[in-house]
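missing the sequence, but the structure's below:
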C-alpha cells in the first residue's frame, strides 16, 4: 500500500475545512450536488484533495452519495429535524442552567453584546445567523464544562444541515433577541431553573419556526 505524502494530507485537510466552511455558510445548501470539478474551481483547489474532503464529509454524515448523481449535501427529514431539536433542548437547557451557576460578569456582558449585534443585523439574515451561532457558543463556553462542550460539538455537523436560516426578517429577529434576553437575565440573576426554562422556550419556538419553513 502506497503511503500518502504529508503535503497531500495537508491539502486534503485544507480542502475539507474549506468545503465544510462553505456548507456552514450556506454556499452549498442541503440537496445541492457537489461536482468535484466545480467545487475544486470554486475553492481554487485540485480535484484530488476535494475527493478526499468529500469522503471525509460523507463519513461525518454531511454528504451522501446518490446513485447516478454523485456527492450531495445531505437533507434532513422532518423527523430528523425534530430529533435534532430534542437533543438541542436537552443540551442547551443544561448549558443555560450551568451558565447561571458559573458565568462571569464579563461572559454575561459578552452575551448581551452579541445579542445586540443580532438585533443590529436588521434584515441581513446571514449576518444575524452568524451572530446567533456565536451567542449559543458563548452560553456553552460559560458552563466551564468540557464534556458538555464536546457533546455540543457532536451536534454541529447536523446543525449545518438545517438549511437556510430562519432569521429572515426583523420580526423574527426581534423574537429571538427577546428570548435571548430572557436567558441572559436569568443567567445574570444566578437562577439556573429560570435560565433553563428560558432556553427550552427559545428552542421550542425555533423548532416551530423551522418546521413552518420546511412546510412552505
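Received the coordinates, thanks. As the structure is a computational prediction, the values presented were derived from the model and not from experiment. Numbers count the residues shown, from 1 in each chain.

contacts, neighbours, all on C-alpha from now
OK.

what sits against the residue sitting nearest the centre point of the chain?
The chain has residue 159 as the residue nearest its centroid, 4.4 Å off, counting by CA atoms, centre = their mean. The neighbours of residue 159, taking CA atoms under 8 Å, 6 or more residues apart in numbering as the test, are residue 84.

element containing it, please.
Assigned by DSSP states H and E, residue 159 falls within helix 146-159.

same check, this time on residue 196
Here residue 196 is assigned to helix 192-215, by DSSP H and E.

Comparison target below:
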C-alpha cells in the first residue's frame, strides 16, 4: 500500500506541477482514483499528505488546490532566491565538467523553445533542478524541492510574459558562465538576479502591466 500511496502522491503532485490541476480546482477522491487507475485509499492518503504540505486547502468539506496571496508569494520568492543562490554558488565550486556540460547544453537547446511558454516552463524547471543537483548538497536539494512544489501554486508561469522567455535564456547563460568559470560569487549573484527579475515579471503580470502569451 505504501507504494500505491507514493504513486498516487507523485501523480497528483505532477498534475499540479504541470498545471493540469490549477489553484482553486477541487480534487475529488473518486475522480482521481478513476483518472489515475488507483484505489481510493492511497488517493485519500496522498490528499492528506498534500494538505499537510499546504499544497491543498479546505473549502468547506472539499479539498482544493491552494493558491498564494501577495505576501506568501513574496515570502516564497525571498526564500527561493537565497536557496537557489546558495545552490549556484556551491555548483560553481563542486560541479563536475559533465554537469557543467549538461547545463550548457540545456541553455543552447532551450533557445528553440522561445515563444512556447509551457515548454519553456518545463525546461526551466529542468534547468534549475540541474543546478540544484550540481551543488552536491542533498539537504539543500531537499529544501529546494519543497520550494519548487509551492511554486506550482501560481496559476501561470512568469515565462508567459511577453519577452520574458528570451530574457530568461540570457540569464540562464550568465548563470552557467559563472559556474563554468568556478566563480561562486558571480554564480550566486546571477541566480539571485534571475529570481528577482522573475518576481518582478510575475508582479507585473498580476497587475496587468504586462500581457501574458498564454
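Nice, I can see it. Nothing here was measured: the structure is a model prediction, and the numbers come from that model.

Map the residue nearest to the centre of the first structure onto the second structure.
Matched by TM-score structural alignment, residue 159 of the first structure corresponds to residue 151 in the second structure.

And for residue 26 of the first structure?
Aligned partner of residue 26 of the first structure by TM-score structural alignment: residue 19.

A strand includes that match, no?
No. Judged by DSSP: H, G, I helix; E, B strand; the rest coil, residue 19 of the second structure forms no part of a strand; its state is coil.

equivalent range in the second structure for stretch 189-198 of the first structure?
So stretch 189-198 of the first structure sits over residues 181-190 in the second structure, by TM-score structural alignment.

That should have said stretch 91-100 of the first structure, apologies.
Going by TM-score structural alignment: stretch 91-100 of the first structure matches residues 83-92.

Distance from the matching stretch to the middle of the chain?
Between the centre of stretch 83-92 of the second structure and the centre of its chain there are 16 Å (CA atoms, centre = their mean, to the nearest Å).

post-alignment, that stretch versus the first structure, mean distance?
On superposition with the first structure, the mean distance recorded for stretch 83-92 of the second structure (mean CA distance after the TM-score superposition for the first structure) is 1.3 Å.

how about residue 63 of the second structure, what's its partner in the first structure?
Under the alignment (TM-score structural alignment), residue 63 of the second structure pairs with residue 71 in the first structure.

count of neighbours near residue 118 of the second structure?
Residues lying near residue 118 of the second structure (other CA atoms under 10 Å) number 17.

Now check the first structure for the residue matching it.
Checking TM-score structural alignment: residue 118 of the second structure goes with residue 126.

how much space is there between that match and residue 146 of the first structure?
For residue 126 of the first structure, the distance to residue 146 of the first structure equals 29 Å [CA to CA, to the nearest Å].

for residue 132 of the first structure, same thing?
21 Å.

Show me which of those two is the more surrounded one.
More neighbours surround residue 132 than the other of residue 132 of the first structure and residue 146, with 22 against 11 (other CA under 10 Å).

mean per-residue distance, the host helix or strand of that one to the second structure?
Using DSSP H and E, residue 132 of the first structure maps to helix 125-141. With mean CA distance after the TM-score superposition for the first structure, helix 125-141 of the first structure departs from the second structure by a mean of 1.2 Å once superposed.

With stretch 110-120 of the first structure instead?
Averaged out, stretch 110-120 of the first structure is 1.5 Å away (mean CA distance after the TM-score superposition for the first structure).

thinking again about what came up before, excluding sequence neighbours, find me the nearest residue to the match of residue 63 of the second structure.
For residue 71 of the first structure, ignoring the flanking residues on the chain, the nearest one in space by CA to CA, 6 or more residues apart in numbering is residue 65 at 4.5 Å.

same question, residue 180 of the first structure
residue 115 (7.0 Å).

Let me see the contact set for the one you found.
So residue 115 of the first structure contacts 131, 132, 135, 177, 180, 181 (CA under 8 Å, 6+ apart).

Which strand or helix spans the last one?
Taking DSSP H and E as the criterion, the element that holds residue 181 of the first structure is helix 170-188.

quick one on the thing from earlier: name the element the residue nearest to residue 180 of the first structure belongs to?
Going by DSSP H and E, residue 115 of the first structure is in helix 105-120.

Residue 30 of the first structure contacts residue 158, correct?
No. The pair residue 30 of the first structure / residue 158 is not scored as a contact, 11.0 Å apart, by CA atoms under 8 Å.

Quick one: map residue 44 of the first structure onto the second structure.
In the second structure, residue 44 of the first structure lands on residue 37 (TM-score structural alignment).
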